[in-house]
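Colleague: after the sequence you'll find the predicted model.
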Amino acid sequence: MTLPDSTSHTAHDEHLEADHTSVSLAVSTVILALRRKEGQQHHSLWLPLVRRLREPYKGQWALPGGPLLPALSLEEAAGSTLKRATGLVPGYLEQLYAFGDVHRTPDYKVMREGGSLPIPAEEDTHERVVSVIYWASIPQTEVNRTRVHANIKWFPIDELPVLAFDHNEIIEYARYRLQNKVEYSRIAHSFLGEEFTLAQLREVYEAILDRPLDPANFRRQIAASKSIIDTGKRVEGTRHRPPRLYRYDHSRAFADQGPLGMYREAAYHAQNHEV
């Protein structure tokens, strides 16, 4: 048997040696919250986007994010991105996925699905970037306190423009994951304040699932989950019978809060033991 000569070079080896393309790591965050469209009564899912100030895609909207700084963990970088974009701390933060296609452009998605659009010429390509994507939620009680900036704008998730890179695809995947996760976890509570009515909780589910839910069935399902606690209080100032106020059972909920679960649990207990 003749073994391959380890000193020999193939054309493939020469190609690899000649390829000096750099690869960098970035962290971006899909930040979701409930807002109302103008003239509509019910809430829907919205997210903030930032306008790019340099090439590639200068002037287009994109997810907030940036290069991973050496001193930050992935979770810290995602939280910092959310802080810069909204000025707020997330109600929920979880790693979603890593996106690292060689050509991360809207046109390349068409190619992967069978289209005939050409791959950009080598001289037109930019540094390859692998993005670790997080998703986060902002409690409804905090949305009105979000940062206002000329290059930051909130969009309904179902009315997005064509975004830079593959960010439309990323948001589409984040929404798909959220719709699945809300069926088996208590992530819906992260869109609400500390206390809420069943109608408010149902509206969160309806906004995420993008369909109406039967109130009676929803009430039975939530009761069976034993995930919420009656506070013994009711909404004040209503004409008719005031609805009850509930809160989540925090002893069970933090297990579903992703990387920030332990941190938020400690913060919650510290806050509730203050004198």
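Modeller: Done, it's in.
Colleague: switch to C-alpha atoms for all contacts and neighbour counts from now on
Modeller: Will do.
Colleague: which of the three states applies to L45?
Modeller: Secondary structure state of L45, per DSSP: H, G, I helix; E, B strand; the rest coil, is strand.
Colleague: how about it, what does it touch?
Modeller: If you count contacts by CA atoms under 8 Å, 6 or more residues apart in numbering, L45 has them with L32, A33, L34, R35, P156, I157, A207, I208.
Colleague: what residues sit buried inside the helix or strand containing the second one?
Modeller: With the criterion set as DSSP states H and E, the secondary-structure element containing A33 is strand 23-36. Within strand 23-36, the residues that qualify as buried by neighbour count (16 or more other CA atoms under 10 Å) are A26, V27, S28, T29, V30, I31, L32, A33, L34, R35.
Colleague: then stretch 129-139?
Modeller: By 16+ other CA under 10 Å, the buried positions in stretch 129-139 come out as V129, V130, S131, V132, I133, Y134, W135, A136, S137, I138, P139.
Colleague: now render those residues as CSV, adding distance to S227 and secondary structure.
Modeller: Below are the buried residues of stretch 129-139 laid out as CSV (distance: CA to CA, whole Å; DSSP: H, G, I helix; E, B strand; the rest coil):
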residue, distance to S227, secondary structure
V129, 41, strand
V130, 38, strand
S131, 34, strand
V132, 31, strand
I133, 28, strand
Y134, 25, strand
W135, 23, strand
A136, 21, strand
S137, 19, strand
I138, 20, coil
P139, 18, coil
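Colleague: next one for the comparison:
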Amino acid sequence: MLVAVDCIIFGFDGTDYKILLIQRGFAPEKEKWSLMGGFVQMDETLDEAAKRILNQLTGLHDVYMDQMSAFSQPLRDPIERVIAVPYVSLIDIEKYSKQINNDFHAKWFSIREIPKLIFDHGDMVELALQQLRYKAALHPILFELLPEKFTLPQLQTMYEGLYDIKLDKRNFTRKLLSSNLLHKENDKDKSSSKKGAYYYSLNEDFYTRNLSNILPIVSKSDISLAAE
């Protein structure tokens, strides 16, 4: 029996959520779209294997990773008995674009236009999105997707895209500015209007201390009211 790790890598390009997929390089399902994965080595923990596999594809270290439930259906792999442990990773697309490993024929897809994936990888992605929506409502993990500087409209678009809702701008801004997560910068993004929107950056110390704490940016009522 083998144990594999599969990395479900999400990014955000400023307007849309993306998932990073590769073309499988061997049979079965050769050249079909797949998650980036590999077998756990004898001298590795699951976390170490996931970090190694993610680094092979993106060249990135110290990336947010969250282990999901194992997938263990006996016939999930048609060749051999494999238990797979997926990991959700959140990365800044701008960092990834500079370090891409082209050996795996990797490509970003919108989460609204994900192609058919091999084996049970589609089920893994669906579970990962459910888990991400749940955790993002309680913890500020979505900031892992952002570049060093960002605007409040970009933040609102990011949260709205994850839940497919429209948030009240004033309420959302008030929650953000009272959270102590942000530093206001002196410069503005004027790409969308002459007036522009101030850039903000993440208060790294506060963020690191509170990543595991309950610090909701959106609430259940925000999601419920916006969806009605």
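Modeller: Structure's in. What do you need? Note that this is a predicted model, so its numbers are computed, not measured.
Colleague: related to what we said a few turns ago, just put the buried residues of strand 23-36 of structure 1 in TSV and tack on distance to A164 of structure 1.
Modeller: Shown next, in TSV, are those (distance: CA to CA, whole Å):
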residue	distance to A164 of structure 1
A26	15
V27	15
S28	13
T29	14
V30	14
I31	17
L32	18
A33	21
L34	24
R35	24
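Colleague: now, which of the residues you listed sits nearest L68 of structure 1?
Modeller: Among these, A26 lies closest to L68 of structure 1 (CA to CA), at 4.9 Å.
Colleague: alignment lookup: that closest one to structure 2.
Modeller: Under the alignment (TM-score structural alignment), A26 of structure 1 maps onto A4 of structure 2.
Colleague: ok, that match to F26 of structure 2 distance?
Modeller: 16 Å (CA to CA, to the nearest Å).
Colleague: packing partners for the longest helix along structure 1?
Modeller: Criterion DSSP state H: the longest helix present in structure 1 is helix 167-181. Secondary structure elements in contact with helix 167-181 of structure 1, counted by 3 or more CA pairs under 8 Å, 6 or more residues apart in numbering; DSSP states H and E, are helix 198-209.
Colleague: superposed on structure 2, what's the mean shift for the helix it packs on?
Modeller: Helix 198-209 of structure 1 differs from its equivalent in structure 2 by a mean of 1.5 Å after superposition (mean CA distance after the TM-score superposition for structure 1).
Colleague: which residues of structure 2 does that helix align to?
Modeller: The aligned range for helix 198-209 of structure 1 is 152-163, by TM-score structural alignment.
Colleague: now the residue of structure 2 positioned farthest from its centre, what's its secondary structure?
Modeller: In structure 2, the residue that sits farthest from the middle, by CA atoms, centre = their mean, is K194; the gap is 31.8 Å. Classification of K194 of structure 2 by three-state DSSP places it in coil.
Colleague: same question, the one 4 residues further on
Modeller: Here Y198 of structure 2 takes the strand state, with states given by three-state DSSP.
Colleague: how about it, what's its match in structure 1?
Modeller: Y198 of structure 2 maps onto R244 in structure 1, by TM-score structural alignment.
Colleague: contact partners for that match?
Modeller: T197, L198, D230, T231, G232, K233, R234, V235.
Colleague: Throw the residues you listed into CSV and include neighbour count, distance to F165 of structure 1 and secondary structure, thanks.
Modeller: Formatted as CSV, the contacts of R244 of structure 1 follow (neighbours: other CA atoms under 10 Å; distance: CA to CA, whole Å; DSSP: H, G, I helix; E, B strand; the rest coil):
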residue, neighbour count, distance to F165 of structure 1, secondary structure
T197, 18, 40, coil
L198, 18, 39, helix
D230, 15, 46, strand
T231, 13, 46, strand
G232, 8, 50, strand
K233, 12, 48, strand
R234, 16, 47, strand
V235, 13, 45, coil
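Colleague: so where do the helices sit in structure 1?
Modeller: Under DSSP H, structure 1 gives helices at 11-18, 74-86, 106-112, 167-181, 198-209, 215-225, 250-253, 261-272.
Colleague: got CSV for the ones you listed, with distance to V148 of structure 1 too?
Modeller: Formatted as CSV, those follow (distance: least, CA to CA, whole Å):
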stretch, distance to V148 of structure 1
helix 11-18, 47
helix 74-86, 8
helix 106-112, 28
helix 167-181, 22
helix 198-209, 24
helix 215-225, 36
helix 250-253, 31
helix 261-272, 26
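Colleague: which one of these lies closest to Y97 of structure 1?
Modeller: helix 167-181 (8.8 Å).
Colleague: list the buried ones in that closest one?
Modeller: H167, N168, E169, I170, I171, A174, R175, L178, Q179.
Colleague: that helix maps to which residues in structure 2?
Modeller: Helix 167-181 of structure 1 lines up with residues 121-135 of structure 2 when matched by TM-score structural alignment.
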